[in-house]
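got a sequence here, can you build the structure:
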Amino acid sequence: MIELAISAFVTLFVIIDPVGLAPMYGALTRDHGEAARRRMAIRGVAVGGLVLLGFAVGGEALLGAIGVSLDAFRVAGGVLLFVVAFDMVFERRTERRRRQVEAAHAADIGAGAAAMLAAESAFAAPEIMDDALTHEHEDVSVFPLAIPLIAGPGAITSTLLLTTRAGGDWLALALVLGILALVLALTLGALLIAGRLNRLLGETAAAVISRVLGILLAALAAQFILDGAAALVLDVIHRGGA
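Down below sits the predicted model:
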């Protein structure tokens, strides 16, 4: 049980990456007020958590419905996690997240500018002016914060793999879900102090932490692949013997 708890915490913490997500969130909300940043952080973590919880509870049934075995998913999930780890070690994931943040921010500015131009008309209706003020600072809690920055493919895969490891043990499943809630709470805390965390760590320290966590994730991904491949080989041998 302790081994599962440690594995779940390391995997989810590395994949969701609260330390690396905080500066991205700070850049995404740099034009928002403190109250708006806090509100969007809470909503984003809540939505991302619900998505991950849905896959944790119903993901195995979904795999069964489409005819994919858990062992095959372990191999595929391990490969995906290894790719994520590779990106982390060579800082490709950071660059990709930065592009997502910049794209969302550019869309935010474009929507706000279009609405403000429409409202500048002398004959603009009051509801148009209200729409302009609403779009001046777009809500980014669902996209891109909740999806894909928090509940991305790697986090969904990790959550499903960890819950399948728990098997039918409800205590183990509750432990995994508790670890998920803990990581999400840490993520929320990091988002709420994103500005101070950026100043405290600096870009160099954040890059070092990301690389170290990437190496740990690569090892966990390799273990997922080995476990799934071994089970598939044993299943093939068993069927051949039968």
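
could you use CA atoms for every contact and neighbour count after this?
OK.

how many other residues sit next to the closest residue to Gln100 other than its chain neighbours?
Among residues not flanking Gln100 along the chain, Pro144 sits closest, at 7.2 Å (Cα to Cα, 6 or more residues apart in numbering). Using other Cα atoms under 10 Å, Pro144 is surrounded by 22 other residues.

try Leu200
Neighbours of Leu200 (other Cα under 10 Å): 11.

any idea which residue sits dead centre in this structure?
Central residue of the chain (Cα atoms, centre = their mean): Ile150, 2.4 Å from the mean position.

could you also give me the structure for this second sequence? I'd like to compare it with the first:
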Amino acid sequence: MFNFKDIFSVTLILFSVIDILGSIPIVINLRKKEGDIHSGKATLISGILMIAFLFLGQSILKLFGLDVGSFAVAGAIIMFILAMEMILGITLFRDDSEGGAAGSIVPLAFPLIAGAGTLTTILSLRAVYETPNILTGIVFNLIFVYVVLKSTSWLEKKLGKSGFSILRRVFGIILLAIAVKIFKDHILI
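Below is the predicted model:
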């Protein structure tokens, strides 16, 4: 049932796809706009999305008449907009709700943590690994995501204003490239 080698493999695969460390500038930027990021709520919602997709992913997409490619392109468009904000220092994504909790859901929980890449990867992992091993890998990643989200203030202090500005633009370009790649890979199918 539980295989530590498989759990380790799933954990590393999801870790590289989620890339929460690469999302730190985005998280810091969202926290500046929203005032507060609800780390626990974002982690919980991301976990629910990942686990739901593990069991119901194909069915959910079919229910809405969607394929994985369409889902990936939608996530890529949101990532593209976030990248443009980071690079140009402008605000395109504006939350009209009060209290700032929505910033923990969109775009933090989806598409940054549990985005199209993560959810598509989870669907692919089902073909190779047993469900308990995938669930364990998801939980390990969620714990790490929570710790990183909770420590963004500390990281921002260590980076300083100019360090954050440089990092935000660099990761903005990387995020833009990832969005274009996802878009290109799925729009041409």
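
tell me where the first structure has helices.
Remark: helices assigned in the first structure by DSSP state H are 2-16, 18-28, 34-65, 70-89, 92-119, 126-135, 153-166, 170-192, 194-241.

separation between the residue nearest to the centre of the first structure and Ala114 of the first structure?
Using Cα to Cα, to the nearest Å, one obtains 29 Å as the distance from Ile150 of the first structure to Ala114 of the first structure.

same check, this time on Glu95 of the first structure
Glu95 of the first structure is 28 Å from Ala114 of the first structure, by Cα to Cα.

also Leu234 of the first structure?
Distance from Leu234 of the first structure to Ala114 of the first structure, by Cα to Cα: 61 Å.

how about His135 of the first structure?
When distance is defined by Cα to Cα, His135 of the first structure is 9 Å away from Ala114 of the first structure.

neighbour count winner among those two?
More neighbours surround His135 than the other of His135 of the first structure and Ala114, with 18 against 13 (other Cα under 10 Å).

please pull up the equivalent of the more buried one in the second structure.
Matched to the second structure by TM-score structural alignment, His135 of the first structure sits unpaired.

can you pull the contacts of His135 of the first structure?
Applying Cα atoms under 8 Å, 6 or more residues apart in numbering to His135 of the first structure gives the contacts 108, 111-112, 115.

how about Tyr129 of the second structure?
So, once contact is read as Cα under 8 Å, 6+ apart, Tyr129 of the second structure ends up touching 6, 10.

residue in the first structure matching it?
In the first structure, Tyr129 of the second structure lines up with Trp170, judged by TM-score structural alignment.

quick one on the thing from earlier: touching, the residue nearest to Gln100 of the first structure and Ala103? I think so.
No: contact criterion Cα atoms under 8 Å: Pro144 of the first structure and Ala103 do not qualify, at 9.5 Å.

any chance of the contacts of His135 of the first structure in a markdown table, with distance to Leu201 of the first structure and neighbour count too?
Listed next are the contacts of His135 of the first structure as a markdown table, based on distance: Cα to Cα, whole Å; neighbours: other Cα atoms under 10 Å:
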| residue | distance to Leu201 of the first structure | neighbour count |
| --- | --- | --- |
| Asp108 | 28 | 18 |
| Ala111 | 33 | 17 |
| Gly112 | 32 | 19 |
| Ala115 | 38 | 20 |
